[in-house]
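**Q** Here is my input, please return the structure:
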Amino acid sequence: MDTVARWAGACWIAAGVLFLSELVHPNALDIGFAEASRQWVWPALHVALVLAGILTVLGLAGLIATYGSRLGNLGLCGAVLAVPGVVVAAGLFLAEAFLFPGIAREHPELLDLGGPLLGSVGLRSTGALAGLWFLGLVLMGLAVERARVLPRGAGILLAVGTVLFAALEGPFLPVAGKVAVVIFAAAHIRLGLALASRRSSAAAETRLAA
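**A** The predicted structure is shown next:
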């Protein structure tokens, strides 16, 4: 379990670092998705978000493997909701990374916010399903904090950071959104460090007891 905890912590930390790439996300609601999709940073940014999602799933798996019974039904529900949310979000991010730039060049009107693509019920419903990722992280953060399996504050920071990220960066609020990105990324890094630290403390206590 020590190895699982160590790698899970590393995944949370790496995910947090990758989420910082959101700081350079162009304000697509302001300049339009067609213009945003033409920027050179657009594909790399969304690939980074896909990788962050994958690392988050691995981190969740390690957290459940290490503390599953102590996290209870709340933690299990958080993981069950977050995983399909990540899968759906990853699909959307990949579409944005590799399809949107071509659409922006050939048929930019399709990327109008109220247009036939972005305004479709199907795409908006898919986006809502991706929101399960955030709901799952909030529940997991609350479960970690309630179970006290990690140093106090690690779980609540994840829950609060996730809510702020979804509420402020989702609509691309100029300053508040970027602050929310930093808090969200810091929450992942903090949880990862706490998980690794907990593992080290537990190992030290075992050696002393022996």
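**Q** Going by C-alpha atoms from here, please, whenever you check contacts or count neighbours.
**A** OK.
**Q** show me where the protein has strands.
**A** With DSSP state E, there are no strands along the chain.
**Q** what about the longest helix in it?
**A** Secondary structure of the chain per DSSP state H: the longest helix is helix 41-98.
**Q** In space, what's closest to the most centrally placed residue in the chain - neighbours in sequence excluded?
**A** The C-alpha lying nearest the average C-alpha coordinate of the chain belongs to residue 53 (C-alpha atoms, centre = their mean; 5.6 Å). Nearest residue to residue 53, sequence neighbours excluded (C-alpha to C-alpha, 6 or more residues apart in numbering): residue 86, at 5.7 Å.
**Q** Next, the structure of the following sequence, for comparison with the previous one:
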Amino acid sequence: MNAKGKNSIKESKTKMTASTLMRLAGLSAMLAGLCMVIMGLFHPVNIPEAVTTTTWVNVHIAATAMSFFGLFGMAGLYARQAEKSGWLGLTGFVLMSLWFGIVMPFSFTEAFILPRLATVLPEFVAGFLGMFTGVPSKVELGVLPTLWNLSGPMFILGPLLFGIATFRAGVLPRWAGGLLAFGALLIPVGAMVPAEYQPEVALLTIALALTWLGYALFSERRERSSEVVPGKVSSQLSQTEAK
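**A** The predicted structure follows:
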């Protein structure tokens, strides 16, 4: 086999690997969206009494998983349309990724640490939950309140910009991008409804859009004839020439 045949096989394998990574990223985005649905439907009210319940723990395990899968999923969604989404898509991608990155340690703390501290350090638990409800904390929480306050605008601007960029790019389903942007506009509305309904208003529309985009990326059909066949043909021709 000559050098040309080897290069063709390497190029084919590279393209197959990129396609596989895109599918995995799409699957990750779908899982992130489904975890967000769980949060929207079952998130308890942020009160100390709820911290020790099974529902609280399970919901925040789902939130931790959402952040993990969301980071990889967003990378794939952006990479798929990077050329056409422009600076708007890049900005939305960065903001949404930062939001996932901030939410992950918060959710991990809520799932695995707060329940253990509920009876030992109730003031810390109440202060931690106060970041979400606006109640001043009696204990010093350091930089945590600042980080959480920054995450709010990220969760509005990130989906809004990325959704608009997706709609304009037309690479992934336009209406999924439009739904993502619309969900971002609903987030401020969530602050006006009773606390028990806020997760549904703020999360479910974005969750649906993220799941839709992930499914589109996961199920997208590549023209495998242009990815695999040329490499095999070149390899066969090279072997024939060598003989």
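**Q** Now do the aligned residue in the second structure for the residue nearest to residue 53 of the first structure: how many residues are near it, please.
**A** Matched by TM-score structural alignment, residue 86 of the first structure corresponds to residue 100 in the second structure. For residue 100 of the second structure, the neighbour count with other C-alpha atoms under 10 Å is 24.
**Q** what does residue 220 of the second structure give?
**A** The number of residues packed around residue 220 of the second structure, counting by other C-alpha under 10 Å, is 14.
**Q** again with residue 205 of the second structure
**A** Burial of residue 205 of the second structure is recorded as 23 neighbouring residues (other C-alpha under 10 Å).
**Q** For whatever residue of the first structure lines up with it, which residues are in contact?
**A** Correspondence of residue 205 of the second structure to the first structure, assessed by TM-score structural alignment: residue 183. By C-alpha atoms under 8 Å, 6 or more residues apart in numbering, the residues touching residue 183 of the first structure are 161, 165.
**Q** State the distance from residue 183 of the first structure to residue 92 of the first structure.
**A** To residue 92 of the first structure, residue 183 of the first structure is 23 Å away according to C-alpha to C-alpha, to the nearest Å.
**Q** go on, residue 83 of the first structure?
**A** For residue 83 of the first structure, the distance to residue 92 of the first structure equals 14 Å [C-alpha to C-alpha].
**Q** if you count what's nearby, which of the two comes out ahead?
**A** The residue with more neighbours, out of residue 83 of the first structure and residue 92, is residue 83; 23 against 18, by other C-alpha under 10 Å.
**Q** so that one makes contact with residue 133?
**A** Yes. Taking C-alpha atoms under 8 Å as the definition, residue 83 of the first structure is a contact partner of residue 133 at 6.6 Å.
**Q** before we move on, the earlier item: which residues does the residue nearest to residue 53 of the first structure contact?
**A** Going by C-alpha under 8 Å, 6+ apart, residue 86 of the first structure touches 53, 54, 57, 130, 132, 133.
**Q** Now flag whichever of the residues you listed is closest to residue 1 of the first structure.
**A** residue 57 (17.3 Å; C-alpha to C-alpha).
**Q** residue in the second structure matching that closest one?
**A** For residue 57 of the first structure, the aligned position in the second structure is residue 71, judged by TM-score structural alignment.
**Q** And the residue nearest to that match when sequence neighbours are not counted, how far from residue 152 of the second structure?
**A** Distances taken as C-alpha to C-alpha, 6+ apart put residue 97 closest to residue 71 of the second structure, at 5.6 Å, once the chain neighbours are dropped. Noted for residue 97 of the second structure: a distance of 13 Å to residue 152 of the second structure, by C-alpha to C-alpha.
**Q** now residue 8 of the second structure
**A** Applying C-alpha to C-alpha to residue 8 of the second structure and residue 152 of the second structure gives a distance of 48 Å.
**Q** same deal with residue 234 of the second structure?
**A** Taken as C-alpha to C-alpha, the span from residue 234 of the second structure to residue 152 of the second structure is 53 Å.
**Q** between these two, who's got more neighbours?
**A** Using other C-alpha under 10 Å as the criterion, residue 234 of the second structure and residue 152 rank with residue 234 on top: 18 against 14.
**Q** Go ahead and confirm residue 138 of the second structure touches residue 123.
**A** Yes. Shown here, residue 138 of the second structure and residue 123 form a contact pair, counting by C-alpha under 8 Å, at 6.8 Å.
**Q** okay, these two: which has more neighbours?
**A** Higher neighbour count among residue 138 of the second structure and residue 123: residue 123, with 16 against 12, using other C-alpha under 10 Å.
**Q** Show me what the more buried one lines up with in the first structure.
**A** By TM-score structural alignment, residue 123 of the second structure lines up with residue 109.
**Q** show me the residues around that match that make contact.
**A** By C-alpha under 8 Å, 6+ apart, the neighbours of residue 109 of the first structure are 34, 115.
**Q** Next: the one 4 residues further on.
**A** Each residue near residue 113 of the first structure by C-alpha under 8 Å, 6+ apart is listed here: 29, 32, 33, 119.
**Q** And for residue 213 of the second structure?
**A** By C-alpha under 8 Å, 6+ apart, the contact set of residue 213 of the second structure is 26, 29, 30, 77, 172, 173, 176, 177.
**Q** Then residue 103 of the first structure?
**A** 34, 110, 111.
**Q** since we're on the last one, how many residues are nearby?
**A** Other residues within reach of residue 111 of the first structure, judged by other C-alpha under 10 Å, total 20.
**Q** And it, how far from residue 200 of the first structure?
**A** When residue 111 of the first structure is compared with residue 200 of the first structure (using C-alpha to C-alpha), they lie 49 Å apart.
**Q** Ok, the first one next?
**A** Distance from residue 34 of the first structure to residue 200 of the first structure, counting by C-alpha to C-alpha: 48 Å.
**Q** out of those two, which sits in the busier spot?
**A** Counted by other C-alpha under 10 Å, residue 34 of the first structure and residue 200 do not tie: residue 34 has more neighbours, with 22 against 15.
**Q** Now which residue in the second structure aligns to residue 129 of the first structure?
**A** So residue 129 of the first structure corresponds to residue 150, using TM-score structural alignment.
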